[in-house]
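J.: Provided below for reference: sequence and predicted model.
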Amino acid sequence: MDVPTATVAATPRPLQAIRALAVGSLVALVALDVTWDLALAQIKPSGLWTALKVLPLCAAVPGMLRHRMYTYRWMALLVWLYFTEGVVRAWVERGLNQWLAGAEILLCLLLFAACGIHVRERLGWRKSP
């Protein structure tokens, strides 16, 4: 079920900014992981197989663009797998790969924060009694 256009237009600006941050960090995370594993990784033969790890992220893009609460909720949990990968690679690798792992960590934190704030705002937890 899609969100009606009138509902999206009536969405407060801060929530629209949070949605844009969530979608932007998700798309940037996909682009980073694909580029890193296919073009920049030192181990080329496994690049295609490791690039498949972005498929769950790609599956979330349509739901996030349609502002589906369920997608924001499961993405807030799934992103921790990518965060863990970034931490491990930042610890183990050196040079450019270490910087790319740091970028992955940053994007994961941004995505988690945006999803968490989005869910909180949509559920109305900020409203005073």
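T.: Now that the structure is in, tell me what you want to look at.
J.: from here on, contacts and neighbour counts on C-alpha atoms
T.: Fine.
J.: Show me what counts as buried in the longest helix seen in the chain.
T.: Ranked by residue count and defined by DSSP state H, the top helix of the chain is helix 96-123. Neighbour counts using 16 or more other CA atoms under 10 Å place 97-98, 100-119 of helix 96-123 among the buried residues.
J.: Helix, strand or coil: sort out the residue nearest the centre of the chain for me.
T.: For the chain, the residue nearest the mean C-alpha position is Leu26 (3.1 Å; CA atoms, centre = their mean). For Leu26, the assignment made with DSSP: H, G, I helix; E, B strand; the rest coil gives helix.
J.: take the one below as the second:
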Amino acid sequence: MPAVTSLPAAVPGAPTLPAPSTPPDAFVRGTRIVAVASLLAMIVLGLAWELWLAPTGQRTWALKVLPLALPLAGLLKHRLYTYRWVSLLVWLYFAEGIVRATSSQGPVVWLAWGQVLLCVLLFGACAAHVRWRLAQVKAKTLAKESAS
């Protein structure tokens, strides 16, 4: 079997593979850390709340954290689409936190306000992440257009 010494040249018009991703800058890393940390904290808070701290009913409300586990891989992989839809998903948990904080009594009130705070952190981190990355893409596009 003959050894391959070089790769074939790219065919004009054929799709090309994306370039290896460059390491993210400090702002993107920071927003990812805040987003992932607040998402994990929301999962832990939701489980602790419904299983041990102030359970409601037969503790089936602990299943509410399952949708929060889905975007974790996408956030860790810097998938912009994941950051976008998480910034929408988080408002369901924000609404639940506000309702429970204003209509309940006892430790549930503090747990609900904690959830609201985590929701605001998660939304802020996701929104800042998306805005920064889109601005970077726009800046690179403008730089390429002005160079040509």
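T.: In hand now; what should we look at? Quick caveat: nothing in here was measured; it's all calculated off a predicted structure.
J.: what TM-score comes out when they're superposed?
T.: The TM-score (TM-score structural alignment, normalised by the length of structure 1) is 0.86; 121 aligned residues with a CA RMSD of 1.9 Å.
J.: which position in structure 2 aligns with Lys118 of structure 1?
T.: Lys isn't right for residue 118 of structure 1; it's His. In structure 2, His118 of structure 1 lines up with His129, judged by TM-score structural alignment.
J.: Just list the residues touching its match, thanks.
T.: With contact taken as CA atoms under 8 Å, 6 or more residues apart in numbering, His129 of structure 2 is in contact with Phe27, Val28, Thr31, Arg32, Tyr83.
J.: got the contact list for the counterpart of the first one in structure 1?
T.: Counting by TM-score structural alignment, Phe27 of structure 2 corresponds to Pro14 in structure 1. For Pro14 of structure 1, no contacting residues are found, by CA under 8 Å, 6+ apart.
J.: Return those of the contacts of His129 of structure 2 that are likewise in contact in structure 1.
T.: Using both residues aligned by TM-score structural alignment, their matches' CA atoms under 8 Å, structure 1 keeps these contacts from these: Val28, Thr31, Arg32, Tyr83.
J.: Pick the one among the residues you listed closest to Gly57 of structure 2.
T.: Nearest to Gly57 of structure 2 among the kept ones among the contacts of His129 of structure 2: Tyr83, at 32.9 Å, using CA to CA.
J.: residues in structure 1 aligned with stretch 61-72 of structure 2?
T.: Using TM-score structural alignment, stretch 61-72 of structure 2 pairs with 50-61 in structure 1.
J.: What is the neighbour count of Trp125 of structure 1?
T.: Residues near Trp125 of structure 1, counting by other CA atoms under 10 Å, number 11.
J.: helix/strand/coil for it?
T.: Trp125 of structure 1 ends up coil, using three-state DSSP.
J.: how close does it get to Val119 of structure 1?
T.: Counting by CA to CA, to the nearest Å, the separation of Trp125 of structure 1 from Val119 of structure 1 is 9 Å.
J.: before we move on, what about Arg13 of structure 1?
T.: Going from Arg13 of structure 1 to Val119 of structure 1 by CA to CA gives 15 Å.
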